[in-house]
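Asker: one predicted model, sequence on top.
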Amino acid sequence: MLEFLVCPLSKKPLRYEASTNELINEELGIAYAIIDGIPNMIPQAARTTHQNKKQEEMEQH
């Protein structure tokens, strides 16, 4: 059933990450938690998986 779910923001497929039990959007760098077998697809509840490239560049200088 997970293959039918897409990111509500980008409308692109999500990758399931078994180690964290999350659905990952690599492009946007966000992860949606799966709680009791139910994906929480609310964008405001998504976790950031990596920093924005601009933020990374600013922190390096």
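Answerer: Perfect, I can see it now.

Asker: switch to C-alpha atoms for all contacts and neighbour counts from now on
Answerer: Noted.

Asker: chain center to stretch 16-33: distance?
Answerer: Stretch 16-33 has its C-alpha centroid displaced from the chain centroid by 4 Å (CA atoms, centre = their mean, to the nearest Å).

Asker: buried ones in stretch 18-31, by neighbour count?
Answerer: Across stretch 18-31, burial judged by 16 or more other CA atoms under 10 Å covers 22-25, 30-31.

Asker: another one to put next to it:
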Amino acid sequence: MSAVLDPALLAKLVCPVTRTPLRWDAERRELLSEAAGLAFPVRDGVPVLVVREARSING
């Protein structure tokens, strides 16, 4: 799996909870929503923007 997410795709993705932009964390291969405090996984290059699949980043 690539450690780089397509910038065009990233520009279109928003958090499903807050509708704010997501930030790519290449080290963990996750999309971060700092506004919601959630990290969404990317599996086989596909972002999984399902809240129950996200992990909390606030502790």
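Answerer: In hand now; what should we look at? Since the model is a prediction, treat every value here as computed from it, not as a measurement.

Asker: what's the local residue count around the aligned residue in structure 1 for Val14 of structure 2?
Answerer: Taking TM-score structural alignment, the alignment pairs Val14 of structure 2 with Val6 from structure 1. Neighbour count for Val6 of structure 1, taken as other CA atoms under 10 Å: 17.

Asker: who's in contact with Val6 of structure 1?
Answerer: Applying CA atoms under 8 Å, 6 or more residues apart in numbering, we find Val6 of structure 1 in contact with 12-14.

Asker: list only buried entries from those.
Answerer: Neighbour counting over these (16+ other CA under 10 Å) leaves 13-14 as the buried ones.

Asker: could you pull out the helices for structure 2?
Answerer: Using DSSP state H, the helices of structure 2 run over 7-12.

Asker: which residue is nearest the centroid of it?
Answerer: The centre of structure 2 sits closest to Leu31, judged by CA atoms, centre = their mean, with a distance of 1.7 Å.
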